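*Asks:* Coordinates only, no sequence provided:
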């Protein structure tokens, strides 16, 4: 039995990924900052709940201890993430991006990912087929974001793309350090979720496709890569 933890899984892409992996036979822990929302989601899915705030060391440590006591972990999906939007739900543009805005995003999207990964590495390294999936973004691609006349190029914000570019670098460095673990970054696509005020053009079912696929990577599968549903992406 494959045991999987998905952070930020009480809704959106995390919830759909959990649903699909449970259907594929995984035992899934959904990580949720909010215990009540997490409990409702876990009941609906037939998943296990672990209260987990990726920005809090104590919370992450307690979650790792809980899952260790239950038997261990095979797959970690670092899905929890935030974007910077103003009160009108518009992306905070580069001109209005402050150090505080950057810090808030990096605390969840970058430092939170490292905090969780570091805490769960001992469990993953005991697995026979360990996998880490880091949910990145197409906006992380320096190649794509510098291509004129594209939607990626036209994205007005700085904080979110920068945080996800950092995620890609972290993915590569972890993959080099731990060649026994399949570690990849994925781009779900522009998916309608609370993250973007449900403005995305894809459904969560479409967005979760690449996350689910990479969560099921075999021990001889790719590692240190950056993918969307159609294949490898340019860095």
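*Replies:* Yep, it's here. Note that the structure is predicted; figures quoted are calculated from it, not measured.
*Asks:* C-alpha only now, for contacts and for neighbours.
*Replies:* Fine.
*Asks:* Residue 7 and residue 14 touch, don't they?
*Replies:* Yes: the criterion here is C-alpha atoms under 8 Å, and residue 7 meets it with residue 14 at 7.0 Å.
*Asks:* shared neighbours, the two?
*Replies:* Taking C-alpha atoms under 8 Å, 6 or more residues apart in numbering as the criterion, residue 7 and residue 14 both touch 30, 79-80.
*Asks:* Which ones among those residues lie within helices?
*Replies:* With helices taken from DSSP state H, there is no overlap with the shared contacts of residue 7 and residue 14.
*Asks:* next helix or strand past the longest helix along the chain?
*Replies:* Identified as the longest helix of the chain according to DSSP H is helix 159-177. Following helix 159-177 in sequence order, the next helix or strand is strand 182-186 (DSSP states H and E).
*Asks:* That next one versus helix 159-177: what angle between them?
*Replies:* Going by axes from the mean of the first three to the mean of the last three C-alpha atoms, to 10 degrees, strand 182-186 is angled at 160 degrees with respect to helix 159-177.
*Asks:* after strand 182-186 comes which helix or strand?
*Replies:* With DSSP H and E, the next secondary element past strand 182-186 is helix 204-215.
*Asks:* Tell me the gap between whatever helix or strand comes next after that following helix and the middle of its chain.
*Replies:* Once the chain leaves helix 204-215, the next helix or strand it forms, by DSSP H and E, is strand 226-228. Strand 226-228 sits 13 Å away from the centroid of its parent chain (C-alpha atoms, centre = their mean, to the nearest Å).
*Asks:* want to compare, so here's the second one:
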């Protein structure tokens, strides 16, 4: 696959630092004690990456991390509420103190799949809460973790989005979820342009309709949805696949 280019923008090239081996990489996955985030953590751990499994409920996070450690991965549970600035700051300070780096950030935490609502009658409190988690949570977590990547000139930021947030997506249901993911896509594109040439690759991934607690029954296996996210988290530096929206490793329209 060719690199994703930004039309009209001059290329800002820099000397690439050597890519760390998978066993040297540290990943943070938000919302990872169950569902898609749990499976992403599993697959990253299988690849040899040290995984910090972010969870709002520490007991649930530790239970999930123990399970993955029994399977042979290096997985540690870390308390993380992406809607809390204090929680995000504390975790950033902890990662800096214990590891001095962060190589992979998967903004997976998401909520408020309001399938029964419509734009004309949406509960605006739900819309605000969806934006707080799905957009602003990913935004502030990225801002806090970015310096740990910039320090080494290497990083992979993966925003877990949805095709229902694409500009050409049809449908009237899920207004809070749909709008929050559309906004996350916009943030992904802006951040990617800002970080072009920095050694930090930024992409959005739609895992498709996945059979999870939020997605419900009937979706594809969780492992299949997680695989595309892990692919984006482990991208090589060349070709620089950057600033794109993907499903199953194939680019889709914003």
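*Replies:* Cool, got the structure. Note that the structure is a prediction, hence the values are computed from the model and not measured.
*Asks:* Out of the shared contacts of residue 7 and residue 14 of structure 1, who's the most crowded?
*Replies:* With neighbours taken as other C-alpha atoms under 10 Å, the top of these is residue 30, carrying 29 neighbours.
*Asks:* For the counterpart of it in structure 2, give me its contacts.
*Replies:* Counting by TM-score structural alignment, residue 30 of structure 1 corresponds to residue 53 in structure 2. By C-alpha under 8 Å, 6+ apart, the residues touching residue 53 of structure 2 are 28-33, 38, 41, 61, 65, 75-78.
*Asks:* Then residue 20 of structure 1?
*Replies:* By C-alpha under 8 Å, 6+ apart, the neighbours of residue 20 of structure 1 are residue 212.
*Asks:* now residue 251 of structure 2
*Replies:* By C-alpha under 8 Å, 6+ apart, the neighbours of residue 251 of structure 2 are 244-245.
*Asks:* circling back to that earlier point, around the residue nearest to the match of residue 30 of structure 1 when sequence neighbours are not counted, count how many other residues there are.
*Replies:* Nearest residue to residue 53 of structure 2 in three dimensions, chain neighbours excluded: residue 77, at 4.7 Å (C-alpha to C-alpha, 6 or more residues apart in numbering). Around residue 77 of structure 2 there are 23 other residues, counting by other C-alpha under 10 Å.
*Asks:* and residue 77 of structure 2, that's in a strand?
*Replies:* Yes: according to DSSP: H, G, I helix; E, B strand; the rest coil, residue 77 of structure 2 belongs to a strand.
*Asks:* Please name the residues that touch the counterpart of residue 195 of structure 1 in structure 2.
*Replies:* Under the alignment (TM-score structural alignment), residue 195 of structure 1 pairs with residue 214 of structure 2. Shown here is residue 214 of structure 2, whose contacts under the criterion C-alpha under 8 Å, 6+ apart are 111, 113.
*Asks:* Residue 214 of structure 2 and residue 114 of structure 2: what is the separation?
*Replies:* 10 Å (C-alpha to C-alpha, to the nearest Å).
*Asks:* cool, residue 228 of structure 2 as well?
*Replies:* Residue 228 of structure 2 is 24 Å from residue 114 of structure 2, by C-alpha to C-alpha.
*Asks:* Quick one: the strands in structure 2, in order.
*Replies:* 26-29, 50-55, 75-79, 104-107, 155-160, 200-205, 245-247, 250-251 (DSSP state E).
*Asks:* Show me what the third one is packed against.
*Replies:* When contacts are defined as 3 or more C-alpha pairs under 8 Å, 6 or more residues apart in numbering; DSSP states H and E, strand 75-79 of structure 2 sits against strand 50-55, helix 58-70, helix 85-98.
*Asks:* What of the first one?
*Replies:* If contacts are counted by 3+ C-alpha pairs under 8 Å, 6+ apart, strand 26-29 of structure 2 sits against helix 35-46, strand 50-55, strand 104-107.
*Asks:* try 10 Å this time
*Replies:* For strand 26-29 of structure 2, the packing partners by 3 or more C-alpha pairs under 10 Å, 6 or more residues apart in numbering; DSSP states H and E come out as helix 35-46, strand 50-55, strand 75-79, strand 104-107, strand 155-160.
*Asks:* Tell me which residues touch residue 179 of structure 2, please.
*Replies:* 119, 127, 130-131, 134-135, 164-166, 185 (C-alpha atoms under 10 Å, 6 or more residues apart in numbering).
*Asks:* and if you look at residue 102 of structure 2?
*Replies:* So residue 102 of structure 2 contacts 25-28, 52, 92, 95-96, 145-152, 154-156 (C-alpha under 10 Å, 6+ apart).
*Asks:* one more time with 8 Å
*Replies:* Applying C-alpha under 8 Å, 6+ apart, the residues near residue 102 of structure 2 are 25-28, 95, 145, 148-149, 155.
*Asks:* How much space separates it from residue 90 of structure 2?
*Replies:* 15 Å.
*Asks:* what's the answer for residue 120 of structure 2, then?
*Replies:* Distance from residue 120 of structure 2 to residue 90 of structure 2, by C-alpha to C-alpha: 39 Å.
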